[in-house]
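**Student:** coordinates for the following, if possible.
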Amino acid sequence: MNEVLRRAMYDANLTDLDLSARLEVDPKTVRNWMHGRIPHRRTRDALTRLLGVDEDVIWPRSSGAEKIHPTEIAGVYPRRTSISSLNWLSFYEAAKSEIGILAYSALFLAEDARVVRLLTEKSRSVRIRIALGAPEGTNVVERGVEDEIGEAMAAKIRNSLALLRPLLIQDGVELRLHDTVLYNSMYRSDDQLLVNQHAYGIPAAQSPVFHYRQSDDSEMFDSYLTSFEAVWSRGQDRSGILTRLSRCRAVVVPSDG
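**Tutor:** Okay, the predicted model is just below:
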């Protein structure tokens, strides 16, 4: 129990329900604060103003603690290849309402027949949104230059579209093609998010992946979702894409991007 916080609430004549209403958070979140969890910066600022107590009095080392281990970070992988195929299956198997994929090609997933079958089954009850790079897009070409694979990046996307055809024809699946600079790829399963960093000259498969879990007061998870929605809103919708898929045939292209 954070006795300083509890005392400050008592002195301010505010209950956990009062704070919940004024800060627009769940009462459970306030109780978590009382039991030691540290609110995010913007919430701490609002809370200390309400209580009339300096932040350092309630959380003497809050800044350092937040930097060391934000509660929404569930794990970090040094490279995407550190995540096994079974882990990807488990990740998506857990989804009950929302699956999202934002990448240039996501060919490593499209090449895994078990993942494609699982997602196809999930599409009957789960909303699935997939945003891949437009093969002819200028930013896809630029990413190919960065990875030193040239036109192979566009070929990888066409491979993915061909391999994902059984999934993409399902009614519960939405597909868009984007021409956006991606600073990371994102893979969502409900309240879990895997964010694959992009670094110049380094294939995505060899770049770090951060695993986030959404919480009542998460910030990073929500920021990435905002980015996902921004790219999604600018993407080309499904109209006309299935016609293009009918002309796609998979070819052998390395899937490390």
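**Student:** contacts and neighbour counts: CA atoms only from here.
**Tutor:** Fine.
**Student:** how distant is the longest helix along the chain from the center of its chain?
**Tutor:** Counting residues, the longest helix found in the chain (DSSP state H) is helix 220-234. Between the centre of helix 220-234 and the centre of its chain there are 8 Å (Cα atoms, centre = their mean, to the nearest Å).
**Student:** now do stretch 120-128
**Tutor:** 18 Å.
**Student:** where do the strands of the stretch 151-257 of the chain begin and end?
**Tutor:** 173-178, 184-189, 192-197, 209-213 (DSSP state E, counting those that start in this stretch).
**Student:** export those to a markdown table and append columns for mean neighbour count.
**Tutor:** Below are the strands of the stretch 151-257 of the chain laid out as a markdown table (neighbours: other Cα atoms under 10 Å):
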| stretch | mean neighbour count |
| --- | --- |
| strand 173-178 | 22 |
| strand 184-189 | 22 |
| strand 192-197 | 23 |
| strand 209-213 | 21 |
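**Student:** quick one: closest of those to Tyr92.
**Tutor:** Comparison of those against Tyr92 by Cα to Cα identifies strand 184-189 as nearest, at 5.7 Å.
**Student:** what's next to that closest one, contact-wise?
**Tutor:** Strand 184-189 has contacts (Cα atoms under 8 Å, 6 or more residues apart in numbering) with 91-92, 94-95, 98-104, 193-198, 228.
**Student:** need the buried ones from those residues selected in PyMOL.
**Tutor:** Filtering the contacts of strand 184-189 down to the buried ones (16 or more other Cα atoms under 10 Å) takes a single PyMOL command:
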select buried, resi 91+92+95+98+99+100+101+102+103+104+193+194+195+196+197+198+228
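**Student:** need the helices for the chain, in chain order.
**Tutor:** 3-11, 16-23, 27-34, 41-51, 55-58, 62-68, 85-93, 107-110, 113-122, 138-146, 152-163, 165-168, 220-234, 241-245.
**Student:** here is a second sequence; please produce its structure as well for comparison:
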Amino acid sequence: MPNERLRDALLRAGLTPAELADRVGVNPKTAERWITQERPPYLRHRRAVATLVQERESYLWPDALPPNRLERINQSEVVRIYSRRSAVPTDLWHRLMEQATATISILVYSGLFLPELFPRLAKTLAQKARDGADVLVLLGDPDSPNVRERGHDEGIGEVMAGKVRSVQRSYEPLRGVKGARVGLHRTTLYNSIYRFDDEMLVNTHAFGFPAAHAPVLHLRRLGSGDMFDFYADSVDRTMSTSLRLWPDEEAAAT
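**Tutor:** Next comes the predicted model:
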């Protein structure tokens, strides 16, 4: 059975099987068998190919790693667990933001603490986008039942929707900036997610408690792991059903 994932990754990378073989250092027939027979390469070659096509090993060869080894790798993606969001060092937030150059994703209901943590948040994100980063901010739709329910769960009622409306204004500098998107989602968030390139802070949610009082996972992506990508995929799924905050941008994008 052919490995369609590897074939597609090579097409997107603009590589032929022969070019792949040359870059990785194997016989062209060997590289061809990786594609046509779904024969997994040796570990060193899997890593080289995944790096070359910018895909994760677990995506290209989901059955190559035994479950126990994949579990150990996933555990290694967890850098640290903080008991609550306020325990995450301010220096860590700033390091992640400053060093990010390719991807910054923020998935929250309001994330009202962010403009307080970064007084120039929107301007910083705008500059990151102008420098080539993909910047995504997804806020809860203040008119959605999901935001209303979250407010009641936390015991603050309509204050939650008010927090979202308040924070919307702080992202105004991102309006019209190429490479930046600010959207509204109508999903139930089980986690608030903050991605900075290949590092991520996942703020878990718990019924009856504000997100600030819930644990945070600090993750760092590994090529063979899939925990980081599990949460990254969640952000992508939420984005696919979201609407842009500014309707004129929605119209311009169609």
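**Student:** and the TM-score between these chains?
**Tutor:** Aligned and superposed, the two chains score 0.70 in TM-score terms (TM-score structural alignment, normalised by the length of the second structure); 206 aligned residues with a Cα RMSD of 3.2 Å.
**Student:** and the longest helix of the first structure, what does it pack against?
**Tutor:** strand 173-178, strand 209-213 (3 or more Cα pairs under 8 Å, 6 or more residues apart in numbering; DSSP states H and E).
**Student:** can you check which part of the second structure it sits on?
**Tutor:** Using TM-score structural alignment, helix 220-234 of the first structure corresponds to residues 227-241 of the second structure.
**Student:** list the buried ones in the matching stretch?
**Tutor:** For stretch 227-241 of the second structure, by 16+ other Cα under 10 Å, it's Met227, Phe228, Asp229, Tyr231, Ala232, Val235, Thr238, Met239.
**Student:** now the fifth one: how far from Thr188 of the second structure?
**Tutor:** In this case it means Ala232 of the second structure. According to Cα to Cα, to the nearest Å, Ala232 of the second structure and Thr188 of the second structure sit 16 Å apart.
**Student:** hang on, the earlier thing: same list, the helices and strands packed on helix 220-234 of the first structure, but as TSV with distance to Leu167 of the first structure please.
**Tutor:** Formatted as TSV, these follow (distance: least, Cα to Cα, whole Å):
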stretch	distance to Leu167 of the first structure
strand 173-178	7
strand 209-213	25
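**Student:** which stretch among these comes nearest Leu23 of the first structure?
**Tutor:** The nearest among these, by Cα to Cα, is strand 209-213 at 21.7 Å.
**Student:** how far is that closest one from where the chain is centred?
**Tutor:** 7 Å.
**Student:** out of the helices of the first structure, nearest to Tyr77 of the first structure?
**Tutor:** It's helix 85-93; of the helices of the first structure, that one is closest to Tyr77 of the first structure (Cα to Cα) at 12.1 Å.
**Student:** the closest one maps to which residues in the second structure?
**Tutor:** Under TM-score structural alignment, the match for helix 85-93 of the first structure is residues 90-98.
**Student:** what's in contact with the matching stretch?
**Tutor:** Leu117, Phe196, Glu199.
**Student:** contacts for stretch 225-241 of the first structure?
**Tutor:** Leu102, Ala131, Glu174, Leu175, Arg176, Leu177, His178, Asp179, Thr180, Met186.
**Student:** now stretch 69-77 of the second structure
**Tutor:** Taking Cα under 8 Å, 6+ apart as the rule, stretch 69-77 of the second structure contacts Leu219, Arg220, Arg221, Leu222, Ser224, Gly225, Asp226, Met227, Phe228.
**Student:** please apply the same query to stretch 108-126 of the first structure.
**Tutor:** For stretch 108-126 of the first structure, using Cα under 8 Å, 6+ apart, the contacting residues are 85, 88-89, 92-93, 95-99, 160, 163-164, 166-167, 170-173, 255-256.
**Student:** do stretch 179-189 of the second structure as well
**Tutor:** Against stretch 179-189 of the second structure from outside (Cα under 8 Å, 6+ apart): 108-109, 125-126, 129-130, 132-141, 144-147, 171, 174, 205, 238-239, 241-246.
**Student:** redo the contacts of stretch 225-241 of the first structure as CSV? Include distance to Val30 of the first structure.
**Tutor:** Output for these, formatted as CSV (distance: Cα to Cα, whole Å):
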residue, distance to Val30 of the first structure
Leu102, 34
Ala131, 37
Glu174, 38
Leu175, 39
Arg176, 39
Leu177, 41
His178, 40
Asp179, 42
Thr180, 39
Met186, 30
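**Student:** what's the closest of those to Val4 of the first structure?
**Tutor:** For those, the nearest to Val4 of the first structure is Met186 (39.6 Å; Cα to Cα).
**Student:** what's the local residue count around Ser224 of the second structure?
**Tutor:** 25 (other Cα atoms under 10 Å).
**Student:** which one is the residue nearest the centre of the first structure nearest to, not counting chain neighbours?
**Tutor:** In the first structure, the residue lying closest to the centroid (Cα atoms, centre = their mean) is Leu193, at 3.6 Å. Distances taken as Cα to Cα, 6 or more residues apart in numbering put Tyr212 closest to Leu193 of the first structure, at 5.1 Å, once the chain neighbours are dropped.
**Student:** show me the contacts for that neighbour.
**Tutor:** Contacts of Tyr212 of the first structure by Cα under 8 Å, 6+ apart are Glu72, Ile73, Ala74, Gly75, Gln192, Leu193, Leu194, Val195, Met220, Phe221.
**Student:** much appreciated, bye for now.
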